[in-house]
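K.L.:
Quick one: sequence and predicted model below, then my questions.
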Amino acid sequence: MALDEEAVEKIIKAGEIGARVRELATSLVKPGASAREVCSRVEEYTLELGAKPAFPCNFSVNEVAAHYTPGLDDDVRLTGVEVVKIDVGVHVDGYIADTAATVDLSGVNGPLLDAARSALEQVVRIMKPNIRVYDIGKAVEAAIKKHGYRPVRNLTGHTIGRWIIHAGTQIPNYPDRTTFHKRLRPGTLVAVEPFATNGRGLVRDGGVVNIYSYTGKRGRYKLSPEEEEVLEYIVENYKTLPFTPRWLLERFDKETITQAIRTLTAKGIIYPYPILVEASKGLVSQFEHTFLILEDRVIVTTCRDCQ
């Protein structure tokens, strides 16, 4: 995408805020803490720093690899032995930063965390303008396997657009031959997120859905006045970015939200993101940074020590 000076400034600002939000989030992951408490504070802190959430705070525990956030009623409370992935997104005027880290409360899964962390560190070292996507995947897989674990093959990084968290190009965590000739050109904003596991290295749909996004496909469907109002609120406040029904509690009651979400999903007006669970119930770790690729350099927007 073509980026002017203002866009670059907002992307960098989003990244700086994203790093601070990630650091706060991981500090809150302690025995006895709940997903609802942590995610609510993380989202509040994002607003306090002058940005907005680009998607709901993800709080994915043990074999859950991604996409869990508290819904209208459910929650997860930590006992003190879990592996917790915190994935946060912030945006400044639609310019997004996406970043994640993992906390091991058990104290025995450090090598699993090291596998994903070292893979991301290797990507930071090799990232450059016009790099092949294939080479990123190759570096990620090699680093994870060096630690004795497997990359999760059906979870990927992704390019990012304005107001679009997944902008089209996927960044696999292994050397996928279909990406051999794909390059990340200057002007690209991309999130790279290595996932490591002691399981099979695949995720499946876990059923629970607490995250959705507007598809932009309104169609001619007839909606009730309440459903129309909920949809208007979603579009006005989140555009095409992911949201969670609990955010709608600021305006609507649970019954109205539940019915509207059900109808809008059934008609394809909003898209559901189910939780993703490692297929063999293996533990999963994740680390992630956002990279801004310019003509002559790369800025790791969410890493304060990488510049």
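P.N.:
Yes, it's here.
K.L.:
Please make it C-alpha for all contacts and neighbour counts, starting now.
P.N.:
Noted.
K.L.:
so who does residue 205 touch?
P.N.:
274, 275, 276, 277 (C-alpha atoms under 8 Å, 6 or more residues apart in numbering).
K.L.:
Going by distance to residue 128, which of those residues wins?
P.N.:
residue 276 (30.7 Å; C-alpha to C-alpha).
K.L.:
ok, back up a step: only the buried subset of the contacts of residue 205, as a PyMOL command please.
P.N.:
Burial among these is assessed by 16 or more other C-alpha atoms under 10 Å; the matching PyMOL selection reads:
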select buried, resi 274+275+276+277
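K.L.:
Looking at the contacts of residue 205, spot the one nearest residue 108.
P.N.:
Closest to residue 108, out of all of the contacts of residue 205 and judged by C-alpha to C-alpha, is residue 277, at 21.0 Å.
K.L.:
one step back: reformat the contacts of residue 205 as a markdown table; add secondary structure and distance to residue 95.
P.N.:
Below are these laid out as a markdown table (DSSP: H, G, I helix; E, B strand; the rest coil; distance: C-alpha to C-alpha, whole Å):
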| residue | secondary structure | distance to residue 95 |
| --- | --- | --- |
| 274 | strand | 25 |
| 275 | strand | 25 |
| 276 | strand | 26 |
| 277 | strand | 29 |
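K.L.:
so residue 160 touches residue 166, yeah?
P.N.:
Yes. The criterion here is C-alpha atoms under 8 Å, and residue 160 meets it with residue 166 at 5.4 Å.
K.L.:
quick one, which of the two is more surrounded?
P.N.:
It is residue 160, of residue 160 and residue 166, that has more neighbours when counted by other C-alpha atoms under 10 Å, with 24 against 16.
K.L.:
Presented hereafter is structure B, for comparison with structure A:
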Amino acid sequence: MIKVKTSEEIELMRESALVVSRTLGMLAKEVKPGVTTLYLDKLAEDFIREQDAIPGFLGLYDFPNTLCMSPNSQVVHGIPNDKPLIEGDIISIDCGAIKNGFYGDHAYTFAVGEIAAETQKLLDVTKQSLYEGIRQLKVGNRVGDVGFAIQNYCEKHGYGVVRELVGHGLGTTMHEDPEMPNYGKRGRGKKFIEGMVVAIEPMINLGTQKIRQHNDGWTITTLDNKPSAHFEHDVAIVNGKPELLSTFKYIYDALGITSNEEDEFRNV
């Protein structure tokens, strides 16, 4: 059952989402060769708590850490460890936080130093596909419209769109209805209504769409060990249209990037 949010609840959810956005922005300056994902995880936990929030992933379904840290061929759900990042790596950082009783859930794939041109293109296309999908999140459209937009954009570039892992509704629990696949058919699936809040999160592979789960019960990697990218925003339907609750602005400020990609999804 879809849990529609009031305007007041959406504003509380915006606060939760921005806790995560600020955390990713803080981490953006720290992602560099030589640092470990465990070090970044501890920074994130402390930073979230400093914002009067609670790490949303820590202990959720028995996950052991604050961040899901997924480098290179890891798609999602990687567990932080003491292996240093190296030049040329990419790393998806997926972060959750609870504030005011609501979850924020937000992800970005970072380059570690200079990366290969084909890997940078994967990151660029995956991030753009996120906005292609968000554009379809409006009253009267359906889940399949978002999935089709993401799938169509990425497959035109020859990339694999993961099927087994999906976005989701968001609220007082991390995973609510509806599921939000990154593939689909136009006009299919649940219809979008005013007040919905969802996490849209393309998980796109440089090679095959096929994945495998590791024995730790969490880590997901591409079957061909080629890189995978992952970007995620929290989005509400407000006045019939998609409105971002999360933002990459703090990341871009940290990295010196100028972008207007989010402007059309802001209520100004």
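P.N.:
Here it is on my side, so go on. Small disclaimer: the values here were computed from a predicted structure and weren't measured.
K.L.:
TM-score for these two?
P.N.:
Remark: TM-score between the superposed chains equals 0.82 [TM-score structural alignment, normalised by the length of structure 2]; 238 aligned residues with a C-alpha RMSD of 1.9 Å.
K.L.:
if we can go back for a sec, make TSV from the contacts of residue 205 of structure 1 and add distance to residue 259 of structure 1 to it.
P.N.:
Below are those laid out as TSV (distance: C-alpha to C-alpha, whole Å):
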residue	distance to residue 259 of structure 1
274	18
275	21
276	24
277	27
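K.L.:
what residues are up against the residue opposite residue 191 of structure 2 in structure 1 once aligned?
P.N.:
Counting by TM-score structural alignment, residue 191 of structure 2 corresponds to residue 183 in structure 1. With contacts defined as C-alpha under 8 Å, 6+ apart, the neighbours of residue 183 of structure 1 are 130, 131, 132, 133.
K.L.:
So the first one versus residue 274 of structure 1, what's the distance?
P.N.:
Between residue 130 of structure 1 and residue 274 of structure 1 the computed distance is 33 Å (C-alpha to C-alpha, to the nearest Å).
K.L.:
cool, the third one as well?
P.N.:
With distances taken as C-alpha to C-alpha, residue 132 of structure 1 is found 30 Å from residue 274 of structure 1.
K.L.:
can you check the second one too?
P.N.:
As defined by C-alpha to C-alpha, residue 131 of structure 1 lies at a distance of 32 Å from residue 274 of structure 1.
K.L.:
which SSE is the corresponding residue of structure 1 for residue 22 of structure 2 in?
P.N.:
Here residue 22 of structure 2 is matched to residue 20 in structure 1, going by TM-score structural alignment. Using DSSP states H and E, residue 20 of structure 1 sits in helix 5-28.
K.L.:
Show me what that helix packs onto, helices and strands only.
P.N.:
Where contact means 3 or more C-alpha pairs under 8 Å, 6 or more residues apart in numbering; DSSP states H and E, helix 5-28 of structure 1 is packed against helix 35-48, strand 83-92, strand 95-104.
K.L.:
so what's the aligned partner of residue 70 of structure 2 in structure 1 up against?
P.N.:
Residue correspondence, TM-score structural alignment: residue 70 of structure 2 in this structure matches residue 60 in structure 1. For residue 60 of structure 1, the contact set (C-alpha under 8 Å, 6+ apart) comprises 66, 67, 68, 69, 84, 85, 86.
K.L.:
Hmm, residue 212 and the second one touching each other?
P.N.:
No. The pair residue 67 of structure 1 / residue 212 is not scored as a contact, 10.1 Å apart, by C-alpha under 8 Å.
K.L.:
okay, and the common contacts of the two?
P.N.:
Shared contacts of residue 67 of structure 1 and residue 212 (C-alpha under 8 Å, 6+ apart): residue 273.
K.L.:
Please pull up the equivalent of residue 232 of structure 2 in structure 1.
P.N.:
Aligned by TM-score structural alignment, residue 232 of structure 2 pairs with residue 288 of structure 1.
K.L.:
Check residue 128 of structure 2 too.
P.N.:
Under TM-score structural alignment, residue 128 of structure 2 pairs with residue 118 in structure 1.
K.L.:
measure the residue nearest to the spatial centre of structure 2 to residue 211 of structure 2 for me?
P.N.:
By C-alpha atoms, centre = their mean, the mean C-alpha position of structure 2 lies nearest to residue 232, the distance being 2.2 Å. Distance of residue 232 of structure 2 to residue 211 of structure 2, given as C-alpha to C-alpha: 19 Å.
K.L.:
cool, and residue 141 of structure 2?
P.N.:
In terms of C-alpha to C-alpha, residue 141 of structure 2 sits 29 Å off from residue 211 of structure 2.
K.L.:
Number of residues surrounding the aligned partner of residue 10 of structure 1 in structure 2?
P.N.:
Under the alignment (TM-score structural alignment), residue 10 of structure 1 maps onto residue 12 of structure 2. Residue 12 of structure 2 is flanked by 19 other residues according to other C-alpha under 10 Å.
K.L.:
again with residue 217 of structure 2
P.N.:
Neighbour count for residue 217 of structure 2, taken as other C-alpha under 10 Å: 10.
K.L.:
So it: helix, strand or coil?
P.N.:
Secondary structure assignment for residue 217 of structure 2 (DSSP: H, G, I helix; E, B strand; the rest coil): coil.
K.L.:
For residue 181 of structure 1, give me its contacts.
P.N.:
Residue 181 of structure 1 touches 132, 133, 134, counting by C-alpha under 8 Å, 6+ apart.
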